[in-house]
Every structure is written in C-alpha cells, then in structure tokens.
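> Attaching a predicted model along with its sequence, questions to come.
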Amino acid sequence: MRKYSAVLFDLDGTILENEDVYGKAFAAVFNKHKIPPLDSEYPHTPGIGMEANWKALKEKYDELRDVSVVQLVHETQGEYHDRMRDVVIRPGFFEFHQALIDEGVVVALATSNDWWLVEDELDDLDLHRYFETITTGEEVYERKPAPDIFILTARKIHAEPEECIVVEDSPAGVKAGKEAGMKVVVIRNSHNDKDDFSNADLVVEGFYDLNPQVLDSLC
C-alpha cells in the first residue's frame, strides 16, 4: 500500500520557470529607487515571498529607508505582472501530474506569494484545475521557511504530514517542508544550482526524473 497520499507543490521556480522574471522585477524596483546596479542576477531570496525579501533588503540599503515594505511589494508585484508573458511551465510537469492523478494521489499547491498575484498566474496558464486546494502566503501567520503553509495545506486535504511529499526548489521551501514533518523533493533549476540541499530527501534535475514509483522509494 502506498505510504503517501498527497504531493504539495511550490509554484515559483518549481512548476514555473520564472525566477529570472522575479529577478528582473526586483531589479526594476531597485532602479526606480536609484540603487546602483546589482552584482547578483537575483537580488531577492527565492521561496520566502516578496514581503520578507523587502524587509531584509530595506535593512541593507539606505536608499529604501523611507519607502514602506507595502509600497515596495506593490511595485514589485506590478513589475512582475507586466512581465508574466515571459513565465513558462517547466517541462514534464503535466506528465508527472497526470501520473499522480492516475495513482489516486491528491495534488495541492502551497506558495508564499499573495493570492492576487498567484491567481493571475494560474489564470494566464490555465493551472487552477490541476490542484485539489491552493494555499497562499496571506493564509498563514508565517511564510516559508516556517512550516505553516505546508501544515495548513495538509489539513485542507485531510492528510497527515507523514502522508505528504513536498516538491520544492528553494532552501526556504525545503526547510519548511522538513519542519512540517514531510518528505521533500528538490527540482534543480537555473538559480539553485549552487544551493545546498543535503537536507532534502531527493534532488532531481527535472520533472521527467519523477514518477509515483520514485516517490514510493522515499517512504
């Protein structure tokens, strides 16, 4: 008998190839506030959401001292929204999703971003129907790397943590999944190739490396 009953997916960088788009959105806001060009392609920390990113960045840059986190988040959301045409679904997701459904596995989404932005992404890419439930950052007290979002998602689908497998792409997401008491699979991408995922249960290069039987081996 299968020991897991649900797979909880992260969205950005996991299902969607969009961290480059986020990087450009953050960079555009930096430019707007006259902050010198950044050395890093990714001025943000993937996986923790815009609010947590800007709280940390405000402490680092004096130019942002008088700008509220709310304003910075709003500006970044707008810049990202303007670039959503560049967001694509990662190869192999639909095949993996269908394989899970064929085996009776519940598929859910757990993302740190706010609903209004997630809704636009899901609408544009016709992804709503692929998830039994969707949990977004404003539904929980603490976003990733806290485990709250995965714990809440499991409750929504009436699954115990040990019955859930998380699919992630960021250290924050891995930490959240493990602290929730779940197995965690990491999918490599263009922005996380240097991250340490030694605490994950499995690291793969893409969705084509995954199927229900591979997940069986984790439980």
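Nice, I can see it.
> Please make it C-alpha for all contacts and neighbour counts, starting now.
Noted.
> I'd say Pro147 and Ala172 touch.
No: taking CA atoms under 8 Å as the definition, Pro147 is not a contact partner of Ala172, at 9.6 Å.
> Who has more neighbours out of these two?
Neighbour comparison, Pro147 and Ala172: the larger count goes to Pro147, with 22 against 18 (by other CA atoms under 10 Å).
> leaving aside the residues next to it on the chain, what's closest to that one?
Ala176 (4.1 Å; CA to CA, 6 or more residues apart in numbering).
> ok, now how distant is that neighbour from His97?
Using CA to CA, to the nearest Å, Ala176 is found at 22 Å from His97.
> Endpoint to endpoint, stretch 166-175 covers what distance?
Using CA to CA, the end-to-end distance of stretch 166-175 comes to 11 Å.
> here comes the other one, which I'd like you to weigh against the first:
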Amino acid sequence: MKKAYIFDMDGVIYDSEPIHARAKKQVLAEYGIDISAERLATFVGRSSRDFYGTMVEENPACGASWQELAKKKHDLYRKLLTEDRSIQAIPGVRELLERIKAAGYLIGLGSSSTMEMINLVLNRFDLKKYFSVVVSGDELPRSKPDPLIFLTVAEKLGVAPSECIVIDDAGAGVAAAKAAGMYCIGYDNPNSGPQNLSGADMIVGSHYDIIVV
C-alpha cells in the first residue's frame, strides 16, 4: 500500500530548466567555457557540486573552484527567479498536491537544489505547507542518480521505500527512484531537455494526468 508521494522540484513544481540553462551558460562563458544545450541536459536533476565539479575538472585553465562557479550561478539564478514575475508554478501542480493531501498521503520533497533555493521556490509559489519533509541533495554526499536522497526522504517521513511514489522529470531522478525501490512517475517536461524516462513505471505529460487513489 502506498503511503507517500515524493516530489522532485526543478521541472516538476516549476519550469526551472530554461532559467538554470541561461544562468549556467552565462556564468561558464565568463570563464571561457562553452557548453551545448545537449550537454547541459545530461546534468538535469544533478547537484551543483556534480555539475561544476565536472566543469572544473574538464576545464582546469578556468582558474575557478566548483564552489565559486556554483555561487555565481546561484546568485544570478536567484536574481532571475526573484525578479521575473512571469515565472509560475507548473499548471496542475497545486491541484495535484491538494488531491494528494485530501487523499491522506504524506508528501515529501527531494531536490538537488540548495535548501535556500528550495525555500525560495516553495515560498514564492506558496507551496511549502504541503510538504512534511524537505531534503536537499546539496547537503548529501551523493546525488541523483544515487537513491540516497529519496531514501532519506522516506526515512524522515517514516515510511518504507516500497510505500513511496516519486514524481521526477529527469532521467537521473527516475534512476534514483527505481534504485530506491520506489514506484516512479516520470513527468515528461519538454523544457527539461531530452530525458530518458523509460525506467519509470508511468510517464505523464501533465500533472492533471496523475490519478490519486
């Protein structure tokens, strides 16, 4: 019997990837690093440490640490998210959270974003009240596709992994959910780039397609 839903944030709660891509490309360009949209898409759902650590390792001549790059991108991203009022929650996500809550399920969030960014997003869209547990992968030693983040959410919720349903838009997130032994709904978000969601138990193109029973 399923007892909990665990949401990813970026690309599931709000359409983050176009903003992330813009900020990442701008910061990397300042250090002479060019990255294609296709390469960026392979890092969707993975932590800043993972992404910028790889960039620094591949481009040692940039002369920056991954922490420096991550901070610059974070500051720019935060500015964009705070000032661009056209950015909204993904259609149907609030209604989905309401349906899940009304059905009596626990709700958790497992995001690779920093806790500061998670709080900014949830407060911006007035969604924090729905989540009993929030875990930032940035504070964990391993990021998606490792299952640690989802296992940590389940443990904090007090439920078994087999009792959880994960909603994630990235291939890394789907892989993490399945490695954790959880049921996974892949949200096919066109703005998240080409993602391999084939490992998901179900793939949907809209939050309205998710039936809560």
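Sure thing, it's come through. Just so it is clear, the structure is predicted and the values come from calculations on it, not from any experiment.
> on that earlier part again, looking at Ala176 and His97 of structure 1, which has the bigger crowd around it?
The neighbour count for Ala176 of structure 1 versus His97, taken as other CA under 10 Å, is higher for Ala176 (25 against 20).
> Now name the helix or strand holding the more buried one.
helix 171-179 (DSSP states H and E).
> ok, now Val185 of structure 1?
Element membership of Val185 of structure 1, judged by DSSP H and E, is strand 183-187.
> Moving C-terminal from that strand, which element do we reach first?
strand 202-204.
> what's the mean deviation for that following strand versus structure 2?
Superposing on structure 2 and averaging over aligned pairs (mean CA distance after the TM-score superposition for structure 1), strand 202-204 of structure 1 comes out at 0.5 Å.
> can you pull the buried residues of that strand?
Leu202, Val203 (16 or more other CA atoms under 10 Å).
> next helix or strand past that strand?
Next element after strand 202-204 of structure 1 (DSSP H and E): helix 212-216.
> residues in contact with that following helix?
Outside helix 212-216 of structure 1, the residues within contact range by CA atoms under 8 Å, 6 or more residues apart in numbering are Arg2, Lys3, Tyr4, Ala99, Leu100, Glu103, Ile165.
> if we go to 10 Å?
With contact meaning CA atoms under 10 Å, 6 or more residues apart in numbering, helix 212-216 of structure 1 is reached by 1-4, 7, 96-97, 99-103, 105, 165, 183-185, 201-202.
> From Ile33 of structure 2, how far off is Ile90 of structure 2?
If you go by CA to CA, the gap between Ile90 of structure 2 and Ile33 of structure 2 works out to 31 Å.
> Could you do His74 of structure 2 as well?
For His74 of structure 2, the distance to Ile33 of structure 2 - CA to CA - is 17 Å.
> tell me what the helix or strand where Glu121 of structure 1 lies is packed against?
In the assignment (DSSP H and E), Glu121 of structure 1 maps to helix 115-125. If contacts are counted by 3 or more CA pairs under 10 Å, 6 or more residues apart in numbering; DSSP states H and E, helix 115-125 of structure 1 sits against helix 69-82, strand 88-89, strand 134-135.
> quick one, which of the ones you listed is nearest to Ile15 of structure 1?
Ranking those by distance to Ile15 of structure 1, with CA to CA as the measure, places strand 88-89 first at 5.9 Å.
> Mean per-residue distance, the next helix-or-strand element following that closest one versus structure 2.
On the C-terminal side of strand 88-89 of structure 1, the closest following helix or strand by DSSP H and E is helix 93-102. Here the mean offset of helix 93-102 of structure 1 against structure 2 after fitting is 1.0 Å, by mean CA distance after the TM-score superposition for structure 1.
> gap between Met182 of structure 2 and Gly108 of structure 2?
Distance, Met182 of structure 2 to Gly108 of structure 2, by CA to CA: 13 Å.
> Ala64 of structure 2 now?
35 Å.
> quick one: which of these two has more around it?
Taking other CA under 10 Å, Ala64 of structure 2 and Gly108 do not tie; Gly108 has more neighbours (24 against 14).
> Assign that one to helix, strand or coil.
Here Gly108 of structure 2 is recorded as strand under DSSP: H, G, I helix; E, B strand; the rest coil.
> What are the neighbouring residues in contact with it?
The contact partners of Gly108 of structure 2, by CA under 10 Å, 6+ apart, come to 4-8, 130-135, 150, 153-154, 156-157, 164, 166.
> Now with 7 Å, please.
The neighbours of Gly108 of structure 2, taking CA atoms under 7 Å, 6 or more residues apart in numbering as the test, are Tyr5, Ile6, Phe7, Phe131, Ser132, Val133, Val134, Val153.
> likewise Asp169 of structure 1?
Contacts of Asp169 of structure 1 by CA under 7 Å, 6+ apart are Gly13, Thr14, Val186, Ile187, Arg188.
> if I look at the fourth one, how far off is Gly78 of structure 1?
Between Ile187 of structure 1 and Gly78 of structure 1 the computed distance is 27 Å (CA to CA).
> Likewise for the second one?
Taking CA to CA as the measure, Thr14 of structure 1 and Gly78 of structure 1 are separated by 22 Å.
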